[in-house]
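Take a look and give me a structure for this.
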Amino acid sequence: MIDAALRRVSLRGLTAWVLALFLIATIATGVSIIAANRVTVARLVDRRIDVVGDLLLEREGRAGPVPTPALLTRIATLAGQRDTGDIGVLLLDSAGRPLGGNIRLRHALPLGRSDLRARAGIAGLSHGRALVRDAGAGRRLVIVAETEPFDDYRTQRTRIYLIGFGSIILIVVGGMIAFSRLVGRRIDEQRAAVDAIIAGDIRHRVPLTGSADVFDRQAAAFNRMLDRIGELMEGMRGVSNDIAHDLRTPLGSLRGQVARMAEEADAPEQAAWAQGALAQCDALLAMFAALLRIAEVEAGHRQAGFAPLDLAALVEETATMMMPVAEEAGHHLTFAITSRPAPFQGDRQLLIQALVNLIGNAIKHGRPGGTIHVELATTDDGGITLQVRDDGPGIAPEDHAQALRRFGRLDSARTRAGHGLGLPLIAAIARLHRGRLDLSDARPGLVVSMILPG
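Purely as a prediction, here's the structure:
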């Protein structure tokens, strides 16, 4: 249960919980110490004034209460003793009038024990304990003792506790903040490495401090993993690139031969056969070109050519250029700039290619005579969304992942020309620009959204 709860708590939340629990424990400890100190002092003072009361009211073998003159003599003797200088004694008659003693009271006190404050009116006493006992014959004996060894001691003691526990709290809070910042900084470094790799910089690594601590060891292990992944990806990319390069040359030669056969064919059937073979050669060459293009984009080499550009102007220019193409295919193309984003850092040619491919897919798969709508807008968090919407049959949600895979052609599209690399190329361009490609249902139709950071 505890492990499951800890997995759901973030680092910031865990730090806040630890600080809250520590503060509660520290404050509770301080309050408990102060309360225990007060109780202990009060018990010691009560025990002392009990002893004083017993001595003053001791009968010494006589029957009945101690006579008033004898009791006053004992009080005077007690007041003159050095070790009882902080004890006050007052003898009252049955009417509450003072008969003798070394203190005066502003208010009458109840029988038994009670606390005293400065408002009791006893000179030099800010906090103390009082014991009122029956001295016989209607008289009352009041014994008072201070609970503070010097004036304003309780305030000073509270201040000492506040300074002591406050310094502990400050040290722990500062340590937790420093720890949180250290951990947060190291995590941010790893997240930056991940973001850079997602953006296409597979060579990016988590920096090491050289301290050989647990964070450095984790970063080193993370970098070794990235090195291995990079080697595997480079190997796969090299194989696909080599295949594409090696096959493109013989395919080009084959296309030239087929084209010559088509030109020199004597019979119409031979010419038709040659034209079909020529079209297949062109499709294969286009597929290899698309593979090489995707590999180039995913390698991140095009980032060196990033420059500030106006996305709104790019969308308007590209959509206007594609309008005649859409009209020729029987579609109506519209576009809208809902909000103009700030200048964007990117590759102009790749973004134009992505938008042209998106519109081309909508023309190919949209409803005949339907409408294609292109829209550029900014999101509440400052991001940028470029959408292309058609009103065709669309793609079922469970097939979205398949449509974004290389050669991921759906069954409904296998009868059409194509090789299933259009959307993967657009997704690679989006990732190169630190964005992503999303598919959603337009009901009817498909919405393809390129979501880019602002």
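
alpha carbons only for contacts and neighbour counts from here, please
Fine.

Could you report the neighbour count for the closest residue to Ala289 other than its chain neighbours?
Distance criterion CA to CA, 6 or more residues apart in numbering; nearest residue to Ala289, sequence neighbours excluded, is Ala244 at 7.7 Å. Other residues near Ala244 come to 19 when the count uses other CA atoms under 10 Å.

Now Ala244: which helix or strand?
For Ala244, the host element (DSSP states H and E) is helix 214-264.

quick one: that helix to chain centroid distance?
Taking CA atoms, centre = their mean, to the nearest Å, the mean C-alpha location of helix 214-264 is offset from the chain mean by 39 Å.

Show me what it is packed against.
helix 268-298 (3 or more CA pairs under 8 Å, 6 or more residues apart in numbering; DSSP states H and E).

Now do the same contact list for Leu311.
If you count contacts by CA atoms under 8 Å, 6 or more residues apart in numbering, Leu311 has them with Arg340, Pro341, Pro343, Phe344.

wait, isn't the third one in contact with Ala312?
No: using CA atoms under 8 Å, Pro343 makes no contact with Ala312, being 9.3 Å away.

Looking at the two, which is more packed in?
Ala312 (21 against 13).

right, and the more buried one touches Leu376 too?
Yes: applying CA under 8 Å as the test, Ala312 and Leu376 come out as touching, 7.0 Å apart.

Common neighbours of these two, please.
Residues touching both Ala312 and Leu376 by CA under 8 Å, 6+ apart: Ile337, Arg340.

Show me where the stretch 51-200 of the chain has its strands.
Here the stretch 51-200 of the chain has its strands, by DSSP state E, counting those that start in this stretch, at 87-92, 98-101, 112-117, 127-136, 139-146.

Can you check which of those strands gets nearest to Pro250?
Nearest of the strands of the stretch 51-200 of the chain to Pro250, taken as CA to CA: strand 127-136 at 105.3 Å.

distance between that closest one and the chain's centre?
Distance, centroid of strand 127-136 to centroid of chain: 62 Å (CA atoms, centre = their mean).

What of stretch 426-438?
Per CA atoms, centre = their mean, the centroid offset for stretch 426-438 relative to its chain is 25 Å.

what's it in contact with?
If you take CA under 8 Å, 6+ apart as the criterion, stretch 426-438 is touched by 195, 198-200, 294, 297-298, 300, 303, 346, 350-351, 354, 357-358, 404, 448-453.

quick one more, to check against the first:
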Amino acid sequence: MASLRALTAVFLGAFGAATVATGYTTYTATSGAIVRLVDERVEAVSRVLLSEARPGDAATILQGIDAFARRRDSGDIGFELRDARGRRLGGNVIVGRALPIGTFDLREGDGIAGLTAGRALVRDAGGGLRLVTIAETEPIDGLDAARLRIYLIGFGAMVLIVMVGTGAFGLLVRRRIAEVRATAEAIIDGDMARRVPVDPRGGVFAAQAVAFNRMLDRIAALLESVRNVSSDIAHDLRTPLARLHARLTRLAGQASSAEIADELDEALAQCDELMAMFAAILRIAEVEGERRRAAFAAVDLSAIVTEVAEAMVPIATEGDRRLIVEGGGEVPLRGDGQLLSQAAFNLVENALNHTPPGTTVWIGAARAGTRAILSVRDDGPGIAPADRAAALRRFGRLDASRHQPGHGLGLPLIDAVARLHRGTLTLADGAPGLIATLDLPAS
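Next up, the predicted model:
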């Protein structure tokens, strides 16, 4: 939005500067055209008047001035005849100062009765005589000011119309961008059914919204296909695995030697691992389905932490590790208490399973402004920054050779729970150890 406002401001500034420049140029050109027309008339009138008298014939020139002044179309023309010494010989106007030969501007301060602004042409009339011919450039008092007001109002109205239009266009663009952003944020939160509103009147923005929605439909179909494939595989294989497990259990009870019994026990353990993996896949698919949001209720994250810690302390003690609860006080939020408990349990279990004996694990819940924070940290070896993304990926295993137990779905399940609650799961350096943090919106 900041860039859109900046672009709008630049456009309005450029348009305003162009409008001012155009108005000034138009005003100057109009004033110049009036002056040129007046100069042409003054030159023509004075030429005609002098052509009717011999050079230096003051009497004839004054008679011509008198005759011209009696004409009905001569109200804006004035004459004054002066001798070689600059003395006034006659005419129908009185110029307050002696002017040399040439063309000059006249203003109200020149003291010519009835003249606000005009032009004067001084010509040689022969015999040392000089004929001053005057014409008004502003036949109506205040015409120049009125013309300036007309330009200001006209060009000001143009600027106002463009500003209003640009503002309306900016609001429209911002509204469309806000609709797209709201849709994107809803999809990030897991609402894959959200779409950009389409204006029924059509237009460019409507066509863009339709194309964007078609893209979202395609993405949603692909994601649903992938989710269905993984869920179908898990469902289809769970039944034969359960049958295999039951058969191996029965055979283990009928084993004729200790060696065969050990092999069957190992096969049973691997079967249990596969069943746990498929159960985790189905669990993630269930969480990502977003249906559980309808059952959200008020929960206390601090109470969940306390409950999980009480259940895990004996396991930590048995593995020669310490589990300490931090913080205290109520941390309310709306969510699925069962899933949040499972997420906290999995985080503690990961910390206990992937740290050496003697490690201390801390779990706590706290409120930070509008956020509810659940953190589990340890002073173990931690996870290298380059490996943290792999740890959050499905089936991501830091042990590439798969020598350690696990299926790489624990943290992805916790991440799915965080996203269901419109939160995030982050892994950070505990210096030493690892800090796993669930950042969720608080009530």
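
The residue nearest to Ala289 of the first structure and Phe288 touch, don't they?
Yes: the criterion here is CA under 8 Å, and Ala244 of the first structure meets it with Phe288 at 5.3 Å.

intersection of neighbour lists for these two?
If you check Ala244 of the first structure and Phe288 against CA under 8 Å, 6+ apart, no residue is contacted by both.

What's the match for Arg388 of the second structure in the first structure?
Matched to the first structure by TM-score structural alignment, Arg388 of the second structure sits across from His400.

Look up how far Leu437 of the first structure lies from its match.
11 Å (CA to CA, to the nearest Å).

do the same with Arg140 of the first structure
Using CA to CA, Arg140 of the first structure is found at 94 Å from Leu437 of the first structure.

how about the strands in the stretch 251-400 of the second structure?
Using DSSP E, counting those that start in this stretch, the strands found in the stretch 251-400 of the second structure span residues 297-300, 322-327, 332-335, 360-368, 371-378.

still on that earlier bit, the helix holding Ala244 of the first structure vs the second structure - mean distance after superposition?
Here the mean offset of helix 214-264 of the first structure against the second structure after fitting is 3.1 Å, by mean CA distance after the TM-score superposition for the first structure.

which residue lines up with the residue nearest to Ala289 of the first structure in the second structure?
With the correspondence set by TM-score structural alignment, Ala244 of the first structure lines up against Ala234 in the second structure.

Its match contacts Ala280, correct?
No: using CA under 8 Å, Ala234 of the second structure is not in contact with Ala280, being 9.2 Å away.

doesn't Ala271 make contact with Ser265 of the first structure?
No Ser there; residue 265 of the first structure is Ala. Yes: counting by CA under 8 Å, Ala271 is a contact partner of Ala265 of the first structure at 5.3 Å.

neighbour-wise, which of these two wins?
More crowded of Ala265 of the first structure and Ala271, by other CA under 10 Å: Ala271, with 18 against 15.

How much space separates that one from Glu263 of the first structure?
7 Å.

Excluding chain neighbours, what is closest to Ile49 of the first structure?
Ile143 (6.4 Å).

quick one: that neighbour and Ala120 of the first structure, what's the gap?
Separation of Ile143 of the first structure from Ala120 of the first structure (CA to CA) stands at 13 Å.

who has more neighbours, these two?
Ile143 (23 against 18).

Tell me who's in contact with the more buried one.
Residues near Ile143 of the first structure by CA under 8 Å, 6+ apart: Ile49, Val52, Gly53, Ile87, Gly88, Val89, Leu90, Ala130, Leu131, Val132.

One more pass at 10 Å, please.
Going by CA atoms under 10 Å, 6 or more residues apart in numbering, Ile143 of the first structure touches 46, 49-50, 52-53, 87-91, 101, 103, 113, 129-133.

Now do the same for Gly75 of the second structure: its match in the first structure.
Under TM-score structural alignment, Gly75 of the second structure pairs with Gly85 in the first structure.

now that match, nearest residue through space, not along the chain?
Among residues not flanking Gly85 of the first structure along the chain, Ala79 sits closest, at 6.5 Å (CA to CA, 6+ apart).

If you count neighbours, what's buried in stretch 365-383 of the second structure?
Across stretch 365-383 of the second structure, burial judged by 16 or more other CA atoms under 10 Å covers 365-367, 371-383.

now stretch 267-281 of the second structure
Buried residues in stretch 267-281 of the second structure (16+ other CA under 10 Å): Ala267, Leu268, Cys271, Leu274, Met275, Ala276, Met277, Phe278, Ala279, Ala280, Ile281.

gap between Glu80 of the second structure and Glu138 of the second structure?
Counting by CA to CA, the gap from Glu80 of the second structure to Glu138 of the second structure is 20 Å.

Gly102 of the second structure now?
Going from Gly102 of the second structure to Glu138 of the second structure by CA to CA gives 20 Å.

Which one's more surrounded, those two?
With neighbours defined as other CA under 10 Å, Gly102 of the second structure and Glu138 compare such that Glu138 has more, 17 against 11.

Grab the nearest non-local neighbour of that one.
Spatial nearest neighbour of Glu138 of the second structure, chain neighbours left out: Ala117 (5.5 Å); criterion: CA to CA, 6+ apart.

Please tell me how far the alignment partner in the first structure of that neighbour sits from Leu111 of the first structure.
Structural correspondence for Ala117 of the second structure with respect to the first structure (TM-score structural alignment): His127. Distance check for His127 of the first structure against Leu111 of the first structure: by CA to CA, it reads 19 Å.

Mind checking which of these two has more residues around it?
Legend: neighbour count by other CA under 10 Å for His127 of the first structure and Leu111, higher for His127 (21 against 14).
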